[in-house]
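**Q** Okay, predicted coordinates and the sequence, questions at the end:
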Amino acid sequence: MTDLRRWAVAAAAFALTVTGLTAASTTAGAQPRPCPRLPASDGWYGDNRARLQQLIDRHGRCGGNRVDGPAPVAVFDWDNTVIKNDVGDATMFWLLRNSRIRPPRDGDWHTTSRHLTDEAAAALAGACPNPGRGTGVRATLPTATDTDCADEIRSVYADGTTTRGETAFSGFDHRRMEPQYAWFAQLLHGWTPRQIRAFAEAARAENLTAPIGAEQRVGSTDVTGWVRYYDQQRDLVRTLHGAGFDVWITSASPEPVVDVWARGAGIRPSRAIGIRNVVEHGRLTARLKGCGTVPDGDDSMITYIDGKRCWINQEVFGVRGAAAERVQPAHRRQVFAAGDSDTDISFLRDATALRLVLNRNKNEVMCRAYDNADGRWIVNPMFLHPNPRKTTPYPCATTGYTASDGTPGPVRRADGSVVPDQPDTVPAA
């Protein structure tokens, strides 16, 4: 045997010995990784921080817990849950102030939303004259200088009415669709995802540097002009990640916009679910992607109430077809969920271990959170500018619930019993 070959054999034997010792020592002597601690900070109400730490200790891939199998899932709503104020509003107002909205093809505003009423389409056409024939991909409406046009678009989007007070949208399922939110995504038609992300970056920079409480002028109206991340929620996301949770965002804002903001909370774009447009030739169209039994282009379901459940089931857990619209078995649901509004109620209810609600005085979600039928709900005031305590109870037993056709009714538990009216017991911090 040559010296070279003898050296190679000896080196291989040594490597095997080291590998074996390493594996044996890892198996026999390794200590479980301790679960990370959620930082102490002002803003957590009562024992909420302790309850969140219990969730982490019990379900995280840390401590003495098993680490095989899929990671536990946590899902956060975005606007007014992880941040204060609304990134959809922030970006929409930036588009209007910078003339970045494209006119509809042939001047027919009905093409921007199947749910737009004739009155709204006429009001928009009257206030926003078509820039002219041949409106190619570069044409935009001059909303930075045309106050009437900016006012009409802002009113339809933000108020759901024309500037004359006429209803702007009709004919939609109120548990699956909020056409005002969807319309913002649909008004992004003609732009590429990269361009939309650039718009969102510009709006983000303005709103994060603006003083808290600042306003901006859109058309002839002063609107909210600032946004802030909640430090407490960023701490929670970071701690959940450290404990091995698979953390997702779901939002009723356009997905390219959410992608930009989510990075600031440590959420990768691949873990953000927002309203998705159908894309053709690299540009967004005014048609929307579907979920469950809803085909692309039907424009009847977005990430809103039951639509959030569908999109989470489909994108997070891989459930397809009609099953995505239904509550899944416990092992195919999120362990933790956080939200602030009735738009979040379905995916909050689906969470198996703990549900955090930031109190914005929204009827159905606060009825269910305060009723706390299974002991898994916790309520916290908003971390910035919290709402004052409501002086009257939430109307849970009469009008706290909104049906698919928009009619109000009582909030019911899973067994069909009616939730009694609930007092607002978590005061502003």
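**A** Alright, I've got the coordinates. Residues are numbered from 1 along each chain as shown.
**Q** can we go C-alpha only for contacts and neighbour counts from here?
**A** Fine.
**Q** where do the strands sit along the stretch 201-350 of the chain?
**A** Ranges of strands in the stretch 201-350 of the chain, per DSSP state E, counting those that start in this stretch, are 215-218, 221-224, 228-229, 246-254, 272-275, 277-280, 283-288, 336-339.
**Q** putting a second one here so we can go through both:
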Amino acid sequence: MLPPLSRRSFGLGLTGLLALPRSAGASTPIMTSDVPPPTLEVLKWAPATRAALQTVMDAHGHYAEGYDPNQRPYAVFDWDETAIVGNVQETLFHFMLEHFSFLLPAEQFRHLLHVGGSEHPLPAQFKNLAGQPIIFSELIQDILEDYRALAAHYGHMPHPLPREELADDPALQAFRARMALYHQALRAMHGEEAAQRGLIRLLAGQTVQDVVALTRAANESALGQSIERVTWKSPATRPGRTGPLSVTLTQALRLTPEMADLFQILQEQGIDPVICTSSLEESVAIFATSAEYGYNLRREHIFGARLSQHKSVYAATEEANYPFPFGVGKTAIIHTHMAHRKQPPLIIFAGEDSSGHLLSAFPQTPLCCLINRKQTADMQPFLQDAVKQRGTSSPRFVLQGRDENTGEWRPDEASIFLGETNPTLP
């Protein structure tokens, strides 16, 4: 047997491995008083945030007096924009568009879209290349025509299709641009939750194994690409009802060694990291449980969005009796699945737009860590609390900054946003 790798060996790359947590199955507290508790690597933590985390872990982990191995503390984490830089679901969505990885007949695909869209123009920021307004219902019709053309041409071929075979196809160029704009318009008109649910539904017709393979391919592709804004255009040769249009999206996916180290130290301290994310559960589990990616979390501690299944094929409906993990739904999942712990989360670490309710639902949680990024109005009060508590001796809300141009954290609470050069606080 090969000797286990040190947890210090994690690197930004698929070959950087971490050892399996030494105490993931620990059942008794460490009684030797002269054994120091494990500490977080310095890496690129904001010093005050790292110190606050270490203090809470040392006070409540199994190196502390009063630790009860039968009521293990737990910490709740978002996944997107938190444990990683980027968004797993959007990365998969973009990959599926570029490779036309959709299996449903056109009429069934139609039901995955908001086909009852308004006859009124989209919000002012959505115009075609001629500066004309875009009608939502006409955009849907154009998308369906593109889909029918692509399905007729490529439907018999194994999926996902090679990118090079599709890159010059006007129907593919139009389809991906219109679908990306559709998603952005859905978010603008109906909010983040509706847009996220729409992304999840697009996986209908795939087997669980299909989605696992697609997610892995999308992850590996995105990890090897530069972080940048990318513009997709529908060609003039395929104007449709809406006319040629363009859409700009962000291409970004990076591993975060600081979070991998934190997960390891939590488990060595007898504290369970629990993921609760708005992305598809199986897509996140590939990342979160893998030694290849460096996170090594337990599968039973990964909670995400779920679709109903029939013979391992995803349907377009969400799993019954399981909340969608957004807002109050995310909180409900923690209440239900962590009820046996009989205690609130020890730590909440949030970066997704869906965590405002979670942060307010557990006032007894000692520490809430927030990724400093541009977020929705629901998250702003918590970000402002973190700013106000900077420099205090026992903050409950703390910030972690990052450089979105490199995909790395910064040893400070301020972040450098994509395309900018100056660090900024909320």
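**A** Arrived safely, thanks for sending. All figures in this text were calculated on a predicted structure; none of them were measured in a lab.
**Q** Got a TM-score for the two of them?
**A** The TM-score (TM-score structural alignment, normalised by the length of the second structure) is 0.68; 332 aligned residues with a Cα RMSD of 3.5 Å.
**Q** hmm, back to that, any chance of the strands of the stretch 201-350 of the first structure in TSV, plus distance to Pro34 of the first structure and mean neighbour count?
**A** As requested, the strands of the stretch 201-350 of the first structure are exported to TSV (distance: least, Cα to Cα, whole Å; neighbours: other Cα atoms under 10 Å):
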stretch	distance to Pro34 of the first structure	mean neighbour count
strand 215-218	45	17
strand 221-224	43	14
strand 228-229	28	21
strand 246-254	18	25
strand 272-275	28	26
strand 277-280	42	18
strand 283-288	44	22
strand 336-339	20	27
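**Q** Mind checking these for the one nearest to Thr161 of the first structure?
**A** strand 221-224 (14.9 Å; Cα to Cα).
**Q** Counting by contacts, list what that closest one packs against.
**A** Applying 3 or more Cα pairs under 8 Å, 6 or more residues apart in numbering; DSSP states H and E, one finds that strand 221-224 of the first structure contacts strand 215-218.
**Q** returning to that earlier point: so which of the strands of the stretch 201-350 of the first structure comes closest to Pro103 of the first structure?
**A** The nearest among those, by Cα to Cα, is strand 283-288 at 11.4 Å.
**Q** The closest one vs the second structure, mean deviation?
**A** With mean Cα distance after the TM-score superposition for the first structure, strand 283-288 of the first structure departs from the second structure by a mean of 0.4 Å once superposed.
**Q** How about the residue nearest the centre of the first structure: what's its closest non-neighbour residue?
**A** Here the mean C-alpha position of the first structure is nearest to the C-alpha of Ser251 (Cα atoms, centre = their mean), at a distance of 2.0 Å. Of all residues not flanking Ser251 of the first structure in the chain, Gly274 sits nearest, at 4.8 Å (Cα to Cα, 6 or more residues apart in numbering).
**Q** Per the alignment, name the residue of the second structure opposite His189 of the first structure.
**A** Alignment note: His189 of the first structure maps to Ala204 in the second structure; criterion TM-score structural alignment.
**Q** Tell me how far that match lies from Gly198 of the second structure.
**A** 11 Å (Cα to Cα, to the nearest Å).
**Q** what about those two, which has more around it?
**A** Using other Cα atoms under 10 Å, the more surrounded residue of Ala204 of the second structure and Gly198 is Ala204, with 23 against 18.
**Q** Is that one in contact with Ala316, as I believe?
**A** Yes: in this structure, Ala204 of the second structure is within contact of Ala316 by Cα atoms under 8 Å, at 4.9 Å.
**Q** picking that back up, I'd like a version of the strands of the stretch 201-350 of the first structure in JSON lines, one that adds distance to Asp350 of the first structure as further columns.
**A** Converted to JSON lines, these look like this (distance: least, Cα to Cα, whole Å):
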{"stretch": "strand 215-218", "distance to Asp350 of the first structure": "37"}
{"stretch": "strand 221-224", "distance to Asp350 of the first structure": "32"}
{"stretch": "strand 228-229", "distance to Asp350 of the first structure": "26"}
{"stretch": "strand 246-254", "distance to Asp350 of the first structure": "14"}
{"stretch": "strand 272-275", "distance to Asp350 of the first structure": "17"}
{"stretch": "strand 277-280", "distance to Asp350 of the first structure": "26"}
{"stretch": "strand 283-288", "distance to Asp350 of the first structure": "25"}
{"stretch": "strand 336-339", "distance to Asp350 of the first structure": "8"}
